[in-house]
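J.: 3D model of this:
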Amino acid sequence: MTLTLDGAERRLSREAARTLRDELAEALTRRREFLYTAGEHREDGSYVVERRGADSAGHSKVFERFTALERLYSRLPREFTAEDVGRSGLTGGRRHILVRHLAEHPAFDCELVSRQPLTARKRGA
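T.: Here you go, the predicted structure:
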């Protein structure tokens, strides 16, 4: 098999190609666990936010793509609560899970500033 990347060609054996495929699939469909939440990039491109250790769908929110979560974050005010997140259509405990996930995930530059009500603040905004 020949692999071309940035104009450079590399020849791979079948075994090396299989290994590369498996490693890429794992990188694209990985799960990251944080203190209270977890995020999973699925094979179909969707991104799931869930309460860490939860075993029911009631404790998760599926986004079509990770970029959908990024868009939601960009529309939130500098300081936001679960109620603000709920304006996007999320209900119940999912709103709180999402606030915590945004504060825990390194892609989002924010931190929790209050537990009651659960409030996060964007840094540098």
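J.: Please make it C-alpha for all contacts and neighbour counts, starting now.
T.: OK.
J.: which residues sit against stretch 74-89?
T.: Residues outside stretch 74-89 that contact it (Cα atoms under 8 Å, 6 or more residues apart in numbering): 72, 95-96, 98-99, 117-122, 125.
J.: On the three-state scheme, the spatially most central residue of the chain is what?
T.: With distances taken as Cα atoms, centre = their mean, the chain has Gly39 as the residue nearest its mean C-alpha position (4.7 Å). Assigned with DSSP: H, G, I helix; E, B strand; the rest coil, Gly39 falls in the strand class.
J.: Please give the structure of this sequence too, so both can be compared:
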Amino acid sequence: MFDSFGALRALFESLPAEFGAEPVGNEGITDSRRHLIVRHLAEHPAFDCGLVSEQPLRAEKAGD
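T.: This is a model prediction of the structure:
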């Protein structure tokens, strides 16, 4: 899905302070993959963000 970890980092940096699947989809990622990316970003220790809502799925960057 991504050519490198840097590409995923760039996606993360381009997202607003609070985001769900829709802005991820605006970057060309489709279907259920959008939700997987939101959850992955929220759970991966390299990304400073966390889930703030399950329904709808939303994450928030820390410190923003």
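J.: Now compute the TM-score of the two chains, please.
T.: The TM-score (TM-score structural alignment, normalised by the length of structure 2) is 0.96; 64 aligned residues with a Cα RMSD of 0.6 Å.
J.: still on that earlier bit, from His101 of structure 1, how far off is the residue nearest to the centre of structure 1?
T.: Distance of Gly39 of structure 1 to His101 of structure 1, given as Cα to Cα, to the nearest Å: 8 Å.
J.: Could you tell me which residues touch both of these two?
T.: Val49.
J.: residue boundaries of the strands in structure 1?
T.: 2-5, 8-11, 31-33, 37-41, 47-51, 60-63, 79-81, 110-115, 118-122 (DSSP state E).
J.: Which stretch among these is buried most, on average?
T.: Scoring the strands of structure 1 by mean neighbour count under mean count of other Cα atoms under 10 Å gives strand 47-51 as the most buried, with a mean of 23.
J.: Now do that strand against strand 37-41, angle only.
T.: Orientation check (axes from the mean of the first three to the mean of the last three Cα atoms, to 10 degrees): strand 47-51 of structure 1 against strand 37-41 gives 160 degrees.
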